[in-house]
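Novice: Structure for this input, please:
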Amino acid sequence: MDRAIDRLRQYWILARFDKPIGILILLWPALWALWVASDGKPDVLVLTVICLGVVLMRAAGCVINDYADRDFDPHVQRTQHRPIAAGKVKPKEALLVFVVLCLCAFGLVLLLNSYTILLSFVAAFLAASYPFMKRYTQLPQAYLGIAFGWAVPMAFSAQLNSIPPVAWVMYLAVVLWALVYDTMYAMVDKEDDLKIGVKSTAILFGAYDREIMGGLQLIILGLLMTVGQMIDANWPYYGGLLLAAGLSVYQQKLIFHREKTLCFKAFLNNNWFGLVVFLGLLVDYWLR
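Specialist: So this is what the prediction gives:
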């Protein structure tokens, strides 16, 4: 019995259920999309499936990430205690956990329309392939954005059975947002990544990392303003974007000296960025 409990505990840690920040950062864009697609009144089944799907696929992504990085993680200070790296979970076990999580998520998607079911195969491919990108491209954080942001077109398709232009504008904003916050995350591991040969935008951007991320943050805010124009948003939405702009400035302040703890704090702060944008949408549609 104790062994079984320990196995479940290790799987729980492997799937990062003990660190919900990743779930929240993925969940906000999905909620943005659902609120816009439904004019503030999402279908209860769609809302439930999308939210649970985000939780399960984020967990699956963490598991396959640790499987892919099993030879790298023992050499990185931040990741050397992860279950696979520490020898507490075997790689074959991790693959089994990944498959189970994906099947659970797919079972939920089967409750939705056929268009969304087809899009779920793209989501599964993106989630499974992302962890290997850091070996082949200097832009794995951009690929992560493509994978994480896929919840946006899926939310629109689940609610509307179509993907309107506003969905793709929002998707691009989310892709760039993930590129920014995951670069902040990668700045923490930059020294270790250079030693072991792992690629990242934190390395690619070099001495211009802050400037490039600042420019991307301006583009993200511009795209979200475009979303507002496309949905005829009112002052609450733009008020949320103003708060998001303030958070972006604060994040720039945090990463200014590239201190590891502050870069990680900047990454975590993106949860609040996603929240204030959603609250702006929530109040906007509530007042209509």
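Novice: hey, let's count contacts and neighbours off CA atoms from now on
Specialist: Noted.
Novice: what's the lengthiest helix in the chain packed up against?
Specialist: For the chain, the helix with the greatest residue count under DSSP state H is helix 260-287. Helix 260-287 is packed against helix 21-37, helix 165-188, helix 235-255, with contacts defined by 3 or more Cα pairs under 8 Å, 6 or more residues apart in numbering; DSSP states H and E.
Novice: Alongside the first, I'd like the structure of this one:
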Amino acid sequence: MPEGDSLHRLAARLAPVLEGREVVDFSARRFTNDAARSLVRRRVTSVAAKGKNLLIRFDDARVLHIHLGMEGRVLVERPRSTFWAMDRERWEPDMRLAVRGATIVGRRLPMLRLLTESQEKRAPDLAELGPDLVREGWDENEAVRRLRALTDRAIADALLVQRAAAGIGNVYKSEVCFLEGVDPRTMLSELHDDELRRLLRRASALLRSNLGSGPRVTRPSLRGPRLWVYGRGGRPCLRCKTPIVRLMQGPAPFSASARSTYFCPTCQPPHAARRDEARP
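Specialist: You can find the predicted model right below:
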């Protein structure tokens, strides 16, 4: 599942392939022929991630904005691979961008658009993004301020709001709440600023620790699962053996937009219980 670390890793893989090279061909299902042709002979100046967005910039100040959603993928084409040849017969990509010496393709892309510099500045989903937790030096005070500015909601839902803090997705939402001992159903208004800071710092540390190669890990161990709670509904907690609970959260918990949250009822007691335990 693409989250902030996934996009930064993707940008790091694509940058050596694309940066500084001239576009020789471009096609995209949602683009007119004129729009697609306008990128040919342009030079790629940078490839970067911003939160959960991939931004490919060109020498005319335009940017190709890609969001992977839940199932999107961007790959470097390998035409000599037998597997790639078979896979190519099964699907037509949403996008193909060819530069001298390499081609990348995108599939199942819910967001693919070409923006001018002024359009990018006006696009709310980019211009209003909160601090990117994957980047060094992200503004902790600003992230807390943006969380406080949200309408009151469960902390697990608040952590997914990209205009508050960019980069956290469904996996890290559950893992961060578990590691900080916070019940994901706790309302934002019930948490102190120090608790929000700890959640954000933990999220940033996990995101940054997963920028290298290999599978995503939040539980460093030579044995057992790589994740503490995500995807483990009904299985025993790795700390206390209590069965992990899976619940659906979101503005409409029973709709298609609802997201799964996993937590341990023992390790993550309700906030009121935690507060009572802390009293002398």
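Novice: Just the TM-score for the two chains, thanks.
Specialist: For this chain pair, the superposition-based TM-score is 0.27 by TM-score structural alignment, normalised by the length of structure 2; 142 aligned residues with a Cα RMSD of 6.8 Å.
Novice: follow-up on the earlier one: export the helices and strands packed on helix 260-287 of structure 1 to TSV and tack on distance to Tyr143 of structure 1 and mean neighbour count?
Specialist: Shown next, in TSV, are these (distance: least, Cα to Cα, whole Å; neighbours: other Cα atoms under 10 Å):
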stretch	distance to Tyr143 of structure 1	mean neighbour count
helix 21-37	14	23
helix 165-188	8	23
helix 235-255	22	19
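Novice: Tell me which of these lies nearest to Leu275 of structure 1.
Specialist: Evaluated over these, closeness to Leu275 of structure 1 peaks at helix 21-37, with 6.5 Å, by Cα to Cα.
Novice: tell me the angle that closest one makes with helix 260-287.
Specialist: Here the directions of helix 21-37 of structure 1 and helix 260-287 differ by 20 degrees (axes from the mean of the first three to the mean of the last three Cα atoms, to 10 degrees).
Novice: Can you mark which positions in the helix or strand just after helix 21-37 of structure 1 are buried?
Specialist: Per DSSP states H and E, the first helix or strand lying C-terminal to helix 21-37 of structure 1 is helix 44-68. Across helix 44-68 of structure 1, burial judged by 16 or more other Cα atoms under 10 Å covers 46-47, 49-68.
Novice: Please report how far Arg148 of structure 2 lies from Ala35 of structure 2.
Specialist: The span separating Arg148 of structure 2 from Ala35 of structure 2 equals 41 Å under the rule Cα to Cα, to the nearest Å.
Novice: hmm, back to that, out of the helices and strands packed on helix 260-287 of structure 1, which is closest to Asn269 of structure 1?
Specialist: When those are compared by Cα to Cα, helix 235-255 sits nearest Asn269 of structure 1, at 7.2 Å.
Novice: Determine the angle, from 0 to 180 degrees, between that closest one and helix 260-287.
Specialist: Computed by the same axes, to 10 degrees, the angle separating helix 235-255 of structure 1 from helix 260-287 equals 180 degrees.
Novice: so who does Met225 of structure 1 touch?
Specialist: Listed by Cα atoms under 8 Å, 6 or more residues apart in numbering, the contact set of Met225 of structure 1 reads Tyr238, Leu241.
Novice: Mind telling me what element it is part of?
Specialist: Judged by DSSP H and E, Met225 of structure 1 forms part of helix 209-230.
Novice: ditto for Val97 of structure 1
Specialist: Here Val97 of structure 1 is assigned to helix 91-109, by DSSP H and E.
Novice: Just the buried positions in that helix, please.
Specialist: Pro91, Ala94, Leu95, Val97, Phe98, Leu101, Cys102, Ala105, Phe106, Leu108, Val109.
Novice: Skipping adjacent residues, who's closest to the first one in space?
Specialist: I take that to be Pro91 of structure 1. Tyr67 (6.1 Å; Cα to Cα, 6 or more residues apart in numbering).
Novice: do the fifth one as well
Specialist: Of all residues beyond its chain neighbours, the one nearest Phe98 of structure 1 is Ala60 (5.0 Å), with distances taken as Cα to Cα, 6+ apart.
Novice: Test my guess that the one you found contacts Leu103.
Specialist: No. Counting by Cα atoms under 8 Å, Ala60 of structure 1 stays clear of Leu103, with 10.0 Å between them.
Novice: re earlier: kindly reformat the buried residues of helix 91-109 of structure 1 as a markdown table and extend each row with distance to Trp32 of structure 1.
Specialist: Converted to a markdown table, these look like this (distance: Cα to Cα, whole Å):
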| residue | distance to Trp32 of structure 1 |
| --- | --- |
| Pro91 | 36 |
| Ala94 | 32 |
| Leu95 | 32 |
| Val97 | 29 |
| Phe98 | 27 |
| Leu101 | 24 |
| Cys102 | 24 |
| Ala105 | 20 |
| Phe106 | 22 |
| Leu108 | 20 |
| Val109 | 19 |
